[in-house]
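> Could you work out the structure for the sequence below:
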Amino acid sequence: MSSDIESGLYYPNRWVRIILIATEEIVGKNGVNALLNMGGLSHYIDNYPPDNMKKEVPFEHVSQLQQAYWDMYGPRGARAFAIRSGKKTFNDGLDSFGTAAKAARMAMKIGTLEKRIGLGLQFFAKFFNQVSDQQVAVTENENEYLWHLQVCPMCYGEESDSPLCYLAVGVLQGALENFADPSKHYRVTPIKCIAMGDEEGVISIDKDSILGEDR
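Predicted structure coming up:
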């Protein structure tokens, strides 16, 4: 479980509120309450963060919620649950992306699908960096885009033998479905994690869809 020491790093209220609402829609009110109790976050029961973009939720609380998924559902169940919750969080919270969402949509109308996805990821990385204390960078090589989590709320203060950033995997899958071709599916895989001792978390996004060549 995460340390009680405050990091001084924060996530926007609205994003954590959306995560909790999305989780509630998947497991029900009692399920959310059980997760919050297990994560030492009982003060959020019937008291979700307010619906604004103020940075007031400590990274520790985000990582404690993520760890509660692991404790309640086990690694395999937690991964599936976190991906589903992350995807729903992106879809339900799309309005909160505001101008970033509009800019990404505009970028994705120009050029090849590969170029459009790359530009969209760059827009969202910049947006994450502006409105939260999470720090993200995007690079690419011939076969994949790499989403670098240089400062990550999902595993803050945690230690693990496997990646913990599956909530981000779900968010990225939701983004690809919304801003790329919704008929295509891309393999999104965490390959490094700060909780595993890596200097940064890294998520790989294949440039070719699972259904075939798209470049």
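
> Every contact and neighbour count from this point should use C-alpha atoms.
OK.

> My guess is residue 208 contacts residue 186. True?
Yes - using C-alpha atoms under 8 Å, residue 208 is in contact with residue 186, at 6.9 Å.

> show me the contacts for the residue most central in space within the chain.
In the chain, the centroid-proximal residue (C-alpha atoms, centre = their mean) is residue 168; its distance is 2.4 Å. Counting by C-alpha atoms under 8 Å, 6 or more residues apart in numbering, residue 168 touches 83, 86.

> and it, how far is that from residue 154?
With the distance defined as C-alpha to C-alpha, to the nearest Å, residue 168 ends up 8 Å from residue 154.

> Check residue 100 too.
Distance check for residue 100 against residue 154: by C-alpha to C-alpha, it reads 22 Å.

> which residues are in contact with the one helix or strand residue 136 maps to?
According to DSSP states H and E, residue 136 maps onto strand 135-140. The set of residues external to strand 135-140 that reach it, using C-alpha under 8 Å, 6+ apart, is 121-122, 125-126, 128-129, 145-152.

> if we go to 7 Å?
122, 125, 129, 145, 146, 147, 148, 149, 150, 151, 152 (C-alpha atoms under 7 Å, 6 or more residues apart in numbering).

> Let's see this one next, to set against the first:
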Amino acid sequence: MTDSTELFYPNRFARLLIQAMFSELGTYSTEALLESAGLTPELPANDLERGYPFKHLAAINRALFAMYGDQGARGLAQVVGRAWFSPEMESLGAFAAFAAPTFKQLPGQTRAGIGLKVLAEIFSRLSDQTGHIEAGEHGQQRWIVERSPFIFENVEAPVCYLLAGLAQACLSAATDGDTFYITETECRASGAPHCIFAIAHR
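Now for the predicted structure:
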């Protein structure tokens, strides 16, 4: 299942993602991956206009899996996803509150919960990637993404590891370096109604 080609990320989100790819995969590999996806290495504009189509993001993710195989792509996508949460991303909107002294005085579990909620809300507000937070089993929280831009067809397992890495880095920033395990337990690409990420504190 793929989402509508009429859905978009803001240009800046896509720009930061591609910059993270260049940083973590290198210039040659990133340019080859983008070419395989039918895209050029030119960076999107540095603005919040919803101008980068979901179909391009799905093509990038598909090319990542095609180039590196399932296991390699899962690991690399999480690395790139963590780098995607760059200082420029962290300074955007409510993310900037993570650096406030009053925020840092909150308990770690509270900061993690707020950080996850901020992540879901910013992407829902600024992009066509909608999502929300739910309470899961054993005190875990779950990020429910109704419309992921990274899904593509003909797969049997979750593929949205870029979002898992992003969430991991966001929560680490919110808690001053704590480690979280992010597992995509359900994915629209493999037939589930939504993409669901389970969050566990290490």
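
> After superposition, what's the TM-score here?
The TM-score (TM-score structural alignment, normalised by the length of the second structure) is 0.90; 200 aligned residues with a C-alpha RMSD of 2.0 Å.

> that older thread, and the residue nearest to the centre of the first structure, what's its match in the second structure?
Aligned counterpart of residue 168 of the first structure in the second structure: residue 163 (TM-score structural alignment).

> And residue 79 of the first structure, how far from residue 152 of the first structure?
Distance of residue 79 of the first structure to residue 152 of the first structure, given as C-alpha to C-alpha: 17 Å.

> okay, now residue 28 of the second structure: neighbour count?
9 (other C-alpha atoms under 10 Å).

> what about the lengthiest strand in the first structure, how far off from the second structure?
Counting by DSSP state E, the longest strand found in the first structure is strand 144-151. Averaged over the aligned pairs, strand 144-151 of the first structure sits 0.6 Å from the second structure after superposition, using mean C-alpha distance after the TM-score superposition for the first structure.

> Ok, stretch 75-86 of the first structure next?
Aligned to the second structure and superposed, stretch 75-86 of the first structure gives a mean residue distance of 0.6 Å (mean C-alpha distance after the TM-score superposition for the first structure).

> Residue range in the second structure corresponding to that stretch, please.
By TM-score structural alignment, stretch 75-86 of the first structure lines up with residues 70-81 in the second structure.

> got the contact list for the matching stretch?
With C-alpha under 7 Å, 6+ apart as the test, stretch 70-81 of the second structure has contacts from 20, 21, 24, 64, 65, 161, 162, 163, 164, 165, 166.

> Pull out the buried residues from that stretch.
By neighbour count on 16 or more other C-alpha atoms under 10 Å, the buried set for stretch 70-81 of the second structure is 73, 74, 76, 77, 78, 79, 80, 81.

> With distance to residue 195 of the second structure and secondary structure added, can I get those in CSV?
Below are the buried residues of stretch 70-81 of the second structure laid out as CSV (distance: C-alpha to C-alpha, whole Å; DSSP: H, G, I helix; E, B strand; the rest coil):
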residue, distance to residue 195 of the second structure, secondary structure
73, 18, helix
74, 15, helix
76, 19, helix
77, 16, helix
78, 16, helix
79, 19, helix
80, 19, helix
81, 16, helix
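
> any idea which of those is closest to residue 188 of the second structure?
Comparing the buried residues of stretch 70-81 of the second structure against residue 188 of the second structure with C-alpha to C-alpha places residue 74 closest, at 16.3 Å.

> could you pull out the helices for the first structure?
13-38, 59-92, 98-107, 113-131, 166-179 (DSSP state H).

> Figure out which of the ones you listed is closest to residue 51 of the first structure.
Among the helices of the first structure, the nearest to residue 51 of the first structure by C-alpha to C-alpha is helix 13-38 (4.8 Å).

> which bit of the second structure covers that closest one?
With TM-score structural alignment applied, helix 13-38 of the first structure matches the range 11-36 in the second structure.

> What residues of that stretch count as buried?
Buried residues in stretch 11-36 of the second structure, defined by neighbour count with 16+ other C-alpha under 10 Å: 11-22, 24-25, 30-34, 36.

> Span of it from start to end?
Distance between the two ends of stretch 11-36 of the second structure: 21 Å, counting by C-alpha to C-alpha.

> repeat for stretch 19-39 of the second structure
The separation between the terminal residues of stretch 19-39 of the second structure, taken as C-alpha to C-alpha, is 14 Å.

> same check, this time on stretch 147-164 of the first structure
14 Å.

> roughly how far out does it sit from the chain middle?
On the basis of C-alpha atoms, centre = their mean, to the nearest Å, stretch 147-164 of the first structure sits 11 Å off its chain's mean C-alpha point.

> which residues are in contact with that stretch?
For stretch 147-164 of the first structure, the surrounding residues in contact (C-alpha under 7 Å, 6+ apart) are 1-3, 59-60, 62-63, 66, 134-139, 165, 190, 192-196, 200-204.

> How many residues are close by residue 72 of the first structure?
Neighbours of residue 72 of the first structure using other C-alpha under 10 Å come to 15.

> Now do the contacts for it.
Residue 72 of the first structure makes contact with no residue under the criterion C-alpha under 7 Å, 6+ apart.
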